[in-house]
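# here is the input, now give the coordinates:
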Amino acid sequence: METEFSGIEQRLERLKKCLIKLEPFKEKSKKEFYQDEYLQDIVERNLEVAIQSCIDIANRIISLDELEKPKDYYGSIIRLG
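Here you go, the predicted model:
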């Protein structure tokens, strides 16, 4: 059953999955990271999805609370800061 918070819950789940995928790479050195383009792609993509999830969650909360719509993504995060 869809609720007004369903979108937030889905994005939180997506964020959690990205963070789990990124966890093993914490142990990599800078040298290993910069030498492995595939590793860079994996990390970059999961960071992009995680960040977009945070922005989407912020925008949904702003909408639910009927707050003034921010000009940009930065404003979405700061508004809830």
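
# from here on, contacts and neighbour counts on C-alpha atoms
Noted.

# before we move on, which element is residue 18 in?
Assigned by DSSP states H and E, residue 18 falls within helix 6-22.

# right, and the helix or strand after that helix?
Counting by DSSP H and E, the next helix or strand C-terminal to helix 6-22 is helix 30-35.

# next, the second sequence, to be compared with the first:
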Amino acid sequence: VAELTDVEQAIETVINQFHCYAVKGQKEYLTPNEMRELVVQKLPHLGKCVGPLDEKIECMGDPDEAKLEFGEYWDMMGDAKAPEASGSAPR
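You can find the predicted model right below:
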């Protein structure tokens, strides 16, 4: 079995984190609270993107009842690039 590339490892991590945090009810979605917990605990380097991401989470509705399906989560992760991805990370 070939080793995964960095991109493949990142994709695997994004998928695994979704399933680890989708603990209430079904594993097909995250609640806003689960999404916020995932971001705070596992994505500390989102830096400046945390504000806009937090606004998106707020727009989801009731923190315990709203549902974020994997495709929406994937899109949200793509929108929330870390500062180092654009080359502006502090050194």
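
# care to give me the TM-score?
The TM-score (TM-score structural alignment, normalised by the length of the first structure) is 0.34; 48 aligned residues with a C-alpha RMSD of 4.3 Å.

# quick check: residue 17 of the first structure vs residue 47 of the first structure, distance?
Between residue 17 of the first structure and residue 47 of the first structure the computed distance is 11 Å (C-alpha to C-alpha, to the nearest Å).

# that should have said residue 56 of the first structure, apologies.
Distance of residue 56 of the first structure to residue 47 of the first structure, given as C-alpha to C-alpha: 14 Å.

# element containing the residue nearest the centre of the first structure, please.
Closest residue to the average C-alpha location of the first structure: residue 50 at 2.3 Å, with C-alpha atoms, centre = their mean. Following DSSP H and E, one finds residue 50 of the first structure within helix 37-64.

# distance from the chain centre to that helix, please.
3 Å (C-alpha atoms, centre = their mean, to the nearest Å).

# what sits up against the helix holding residue 18 of the first structure?
Applying C-alpha atoms under 8 Å, 6 or more residues apart in numbering, the contact partners of helix 6-22 of the first structure are 43, 46-47, 49-50, 53-54, 56-57, 60.

# for the second structure, longest helix please?
Determined from DSSP state H, the single longest helix within the second structure is helix 6-21.

# and it, what does it pack against?
With contacts defined as 3 or more C-alpha pairs under 8 Å, 6 or more residues apart in numbering; DSSP states H and E, helix 6-21 of the second structure has these neighbours: helix 32-42, helix 70-79.

# which element follows that helix toward the C-terminus?
Sequence-wise, the next helix or strand downstream of helix 6-21 of the second structure (DSSP H and E) is strand 29-30.

# the more surrounded of residue 17 and residue 47 of the first structure?
Taking neighbours as other C-alpha atoms under 10 Å, residue 17 of the first structure and residue 47 compare with residue 47 leading, 17 against 14.
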